[in-house]
Structure formats: C-alpha cells, structure tokens
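> Attaching a predicted model along with its sequence, questions to come.
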Amino acid sequence: MPYKEPKIEKLYYSIGEVAKIFNVNTSLIRFWEKEFDIIKPHKNKKGNRLFTQKDIDNFHLIYHLVKERGMTLKGAKKKLKENKEETENNFEVVKRLQEIRQTLIEIKENI
C-alpha cells in the first residue's frame, strides 16, 4: 500500500491568500469584512488579519450572492440576516452541482 502524505489543514489564512482564493483585491476583502458582521478575522500583534476556514466559507457565501447571483450588498445582508441557514443550504447544493458538472465534463473528455 503506497504511503499517503497526511493532509495538513491550515488554521489561519492571510488576507493575501484569501484574496487569491477568490481572485479579488485585498481591498474588497477588507471592505466585505466591514460590511458583513459574519466575518470576524483574528488580528495578530502587528494588526494583520488572520482568517479561519469559517471566515472563508462565509466569504464563499457572500461571493456567491454578490458576484455570481448579482445581488446588491444590501440585498445580500438582508438575505443572510433573514435566512442564513437556507442560503447556506442553497449554496451547498449549487456548489455540489457544479462539482458534478465538472466531473461529467472530465468524463466526456476522456471518452
């Protein structure tokens, strides 16, 4: 049985890493942090923001609402405030369907 490298999960991500994940500027990350109270990064002694996986998941949700679905910031805030659980469930379904679509495309290309 081949040796598998243990998967190491990062605890904290810098603002640059988060910006790279979403392909946006760091200023947008800082702006969304101020606008949405569900994002609460830790700050070290130097004042650098350290984002957890939960923060990144919340960014995914905000990114989906604002960038992919075209909602305004006010509309996204309202949606998250009124029914965050339903919004998260819908986002998970969309994300899973995109993964399935990508898998089917890969299978089609290999045939």
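Received the coordinates, thanks.
> make it CA atoms for all contacts and neighbour counts henceforth
Will do.
> so which strand or helix has the residue sitting nearest the centre point of the chain?
Central residue of the chain (Cα atoms, centre = their mean): His60, 2.3 Å from the mean position. Assigned by DSSP states H and E, His60 belongs to helix 53-63.
> just checking, what packs against that helix?
Helix 53-63 sits against helix 73-110, with contacts defined as 3 or more Cα pairs under 8 Å, 6 or more residues apart in numbering; DSSP states H and E.
> Measure how far the helix it packs on is from the centre of its chain, please.
Offset of helix 73-110 from its chain centre (Cα atoms, centre = their mean, to the nearest Å): 11 Å.
> which outside residues touch stretch 48-57?
11-15, 18, 38-44 (Cα atoms under 8 Å, 6 or more residues apart in numbering).
> Comparison target, given below:
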Amino acid sequence: MDKALPPIPAKRYFTIGEVSDLCGVKPHVLRYWEQEFTQLRPMKRRGNRRYYQHQEVLMIRRIRDLLYDQGFTISGARNKLHEIVQIDRDKRRNGEVMLDGVDVLDAGDSVPPDFDDSVMDFDDSQFGSTDMSSASLALQRLQLVRRELFEIRDLLSATH
C-alpha cells in the first residue's frame, strides 16, 4: 500500500488537500474518519481549516491500509488501531524505542576492526586552527560514544 503513495515531505503541518494527495484519500473521507477515529485530531485554525501533523499523516495511511488493503470494517479498524496504539505505548513504557528510518546493526556485528580510522574526511582548509582542534575533539568524543554503544550492544546481546 505505502509503496504506491508518495513520500511524506519534511514539513510540520499539512493541509487537508496535501494529506489527501499523500494518502490517496478524498478530503471528505478524511473529515469522516476524524469522526470515526478519535486518534485523528488535526489542529483547526481560522475558518476551521485543518492542519495535520506528520504522525497524523502516518496514522491516516495506517487507517487506509486497514480499511482498503486489509479489508477491515470501520469498527474493526478502530479496534485494531486502538490495539496497535496500545502496543506502541507499552513498548515506549518498557523502554523499547522504535527507531524508524535508522539502519539497525546485526547482533552479530562487532566493533569494526578499522573503527578508529572510520572518521569523516574534513576539508581543514575551511577551519582555523582553533576550529579544527575543536572539530577534532568533538569527533574523538563521538568515536568514544560510538565505541561504548557497540560495547553496550554486545553486552546486551550476550544476556539474551
């Protein structure tokens, strides 16, 4: 379903027309879904103009998938959506953070052997000597944090 839909631009607010195009649903259907799904509460401004946020666009795509692709009824989709939201809430409460769009490392991956050499190439001609030393220091700190994260991940995967 999502493969046929356009990517969602990096914006804070979307008009009902934009959401209609992004989700492949007519504006009157979106207004109807607001009545049926309590999770959809777009901000309303002057003249009752609706402004949807990114997470609401994702929710609408999920509703569309449940209704159009998976064949749920409105009532069934409402129940399924409530269940999905509850599961996500429980995961957050238990510290299981979902990292959408982030490449996940395999548990079998270890610290790369060339780790200390895996730094970004800087064009140091654009930095003064003071700027370069602070950039170099910041990069060293980032490397240290990355190494510690690898070690924590290895420790956690050993306990499971």
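Sure, I can see it. Note that the coordinates shown come from a computational prediction; the quantities given were computed from them, not determined experimentally.
> Output the contacts of stretch 48-57 of structure 1 in CSV, with distance to Lys84 of structure 1 appended to each entry.
Shown next, in CSV, are the contacts of stretch 48-57 of structure 1 (distance: Cα to Cα, whole Å):
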residue, distance to Lys84 of structure 1
Leu11, 24
Tyr12, 24
Tyr13, 24
Ser14, 25
Ile15, 24
Val18, 22
Ile38, 10
Ile39, 13
Lys40, 16
Pro41, 19
His42, 22
Lys43, 26
Asn44, 29
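> now, the most widely separated pair of those residues?
Spatially, the most separated pair among the contacts of stretch 48-57 of structure 1 is Ile38 and Asn44, at 19.2 Å (Cα to Cα).
> Which one of those two is surrounded by more residues?
With neighbours defined as other Cα atoms under 10 Å, Ile38 of structure 1 and Asn44 compare such that Ile38 has more, 17 against 9.
> measure the nearest residue to that one once chain neighbours are set aside to Leu104 of structure 1 for me?
Spatial nearest neighbour of Ile38 of structure 1, excluding adjacent residues (Cα to Cα, 6 or more residues apart in numbering): Asn58 at 7.0 Å. From Asn58 of structure 1 across to Leu104 of structure 1, the span is 28 Å (Cα to Cα, to the nearest Å).
> of the two, who's got more company?
Neighbour count, other Cα under 10 Å: between Asn58 of structure 1 and Leu104, Asn58 has more, with 17 against 12.
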